[in-house]
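>>> Predicted model and sequence follow; I will ask about them next.
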Amino acid sequence: MFGSAFGSANKGASAYATLGVETGVGFASPHRLIVMLFDGALAQISTGLNEMRNGNVAAKGRAISRAVTIVGEGLRASLNKDVGGEIAQSLDALYLYIEGRMLQGNLHNEPEHLLEAQRLLTELRDAWLQIDPDKAQAAAPAPASPAARMAAQSYA
């Protein structure tokens, strides 16, 4: 009875998570915002895979749709194609490919497509983390991988 006056515990946790994300976005550097987009997409893919295994079609579809939106309206939209040139164009094409793989995986219940998208996004996230400007200022920078240098140019 008392709990019903305040909603479910899940709603409270959801509101807290939303507040945490909004607060994180408000204080995040541009570099960190990209990491948050990668993390969000990867989390949604994982949720989609779990829901696929559990046979929960609606929840699977919602999670994968969120991942597609994060990649399309977040990562792809963040690319600066004027400054990033060919690298930004290549990343744009890769993100479009990843979106397609997720959509196919969702439509046909094929986890291998989602796993491929997850692997590609993880590799891009790892490269992006190598070029963190905040860490570079705090310590002597280690040489970034060629993928990390290309990624930095594409978002500039």
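Received it, and whenever you're ready, just let me know what you need. Residues are numbered from 1 along each chain as shown.

>>> Going by C-alpha atoms from here, please, whenever you check contacts or count neighbours.
OK.

>>> buried set for the host helix or strand of Arg101?
Taking DSSP states H and E as the definition, one finds Arg101 inside helix 81-108. Going by neighbour count (16 or more other C-alpha atoms under 10 Å), the buried part of helix 81-108 is 81, 84, 87-89, 91-92, 94-95, 98-106.

>>> center of the chain - which residue?
Most central in the chain under C-alpha atoms, centre = their mean is Phe38, positioned 2.5 Å from the mean C-alpha point.

>>> Not counting sequence-adjacent ones, nearest residue to that one?
The shortest distance from Phe38 to any non-neighbouring residue, by C-alpha to C-alpha, 6 or more residues apart in numbering, is to Arg125 (6.1 Å).

>>> Gln44 versus the one you found, what's the distance?
Separation of Arg125 from Gln44 (C-alpha to C-alpha, to the nearest Å) stands at 15 Å.

>>> Alongside the first one, take a look at this:
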Amino acid sequence: MTYDAYQSYQAVNLKAQTTQASPVQLVLVLMDGLLDELARARAHIEGRRYELKAASLEKCVSIINGMSSALDMEAGGEVVQNLARLYDYCAERLYRAGAELKVEIIDEVVQLLAEIRTGWQGIHDRHGAVRG
């Protein structure tokens, strides 16, 4: 499969996943994409592909900022405020990982985001695919 064909497949797959998705399902799709992109960013640092590393980390920070801006700060209370702070922390750490070229920082962020994803998955599992 060529890279262009793979990209086309990914775009169709993403559209299929998001068309009828609940808000929680959308977060899970974003988290999965974010974790995949973090793996690419890590590989770019290891492979000394610094321009690609910068593009990957920029994409990651954009996804994190998008998820953070979608939080309902008024309705979510302290839990949502803490989640927003954690998203901000992850974005800041990714900037540092890019500047210092340290995969260990990316690993830290991956671990944090994987835990957050587990929480979102738990919400999905408890409430099913109810659209919000």
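Here it is on my side, so go on. Only a predicted model underlies this, so the values are computations on that prediction, with no experimental measurement involved.

>>> Any idea what the TM-score is?
The TM-score (TM-score structural alignment, normalised by the length of the second structure) is 0.90; 129 aligned residues with a C-alpha RMSD of 1.8 Å.

>>> Give the aligned range of the helix holding Arg101 of the first structure in the second structure.
Counting by TM-score structural alignment, helix 81-108 of the first structure pairs with residues 73-100 of the second structure.

>>> how big is the offset of the matching stretch relative to the first structure?
Stretch 73-100 of the second structure, aligned to the first structure and superposed, deviates on average by 0.7 Å (mean C-alpha distance after the TM-score superposition for the first structure).

>>> Just give me the match in the second structure for Gly72 of the first structure.
Taking TM-score structural alignment, the alignment pairs Gly72 of the first structure with Asn65 from the second structure.

>>> tell me which residues in the helix or strand where that match lies are buried?
Secondary structure assigned from DSSP H and E places Asn65 of the second structure in helix 50-69. Residues of helix 50-69 of the second structure classed as buried by neighbour count (16+ other C-alpha under 10 Å): 52-54, 56-61, 63-65, 67-68.

>>> Just want the angle from it to helix 73-100.
Orientation check (axes from the mean of the first three to the mean of the last three C-alpha atoms, to 10 degrees): helix 50-69 of the second structure against helix 73-100 gives 170 degrees.

>>> who does helix 50-69 of the second structure touch, helix- and strand-wise?
Packed against helix 50-69 of the second structure by the contact rule (3 or more C-alpha pairs under 8 Å, 6 or more residues apart in numbering; DSSP states H and E) you find helix 23-46, helix 73-100.

>>> Downstream of the longest one, the next helix or strand is which one?
Toward the C-terminus, helix 73-100 of the second structure is succeeded by helix 103-127 as the next helix or strand (DSSP H and E).

>>> For that following helix, which outside residues touch it?
By C-alpha atoms under 8 Å, 6 or more residues apart in numbering, the residues outside helix 103-127 of the second structure that reach it are 24-25, 27-28, 31, 35, 38, 42, 45-46, 90, 93-94, 96-97.

>>> rerun at 6 Å
Here helix 103-127 of the second structure makes contact (C-alpha atoms under 6 Å, 6 or more residues apart in numbering) with Arg42, Cys90, Ala97.

>>> Make CSV from these and add distance to Ser8 of the second structure to it.
Putting these into CSV (distance: C-alpha to C-alpha, whole Å) gives the following:
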residue, distance to Ser8 of the second structure
Arg42, 24
Cys90, 30
Ala97, 30
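
>>> quick one, what contacts Asn106 of the first structure?
Applying C-alpha under 6 Å, 6+ apart, no residues qualify as near Asn106 of the first structure.
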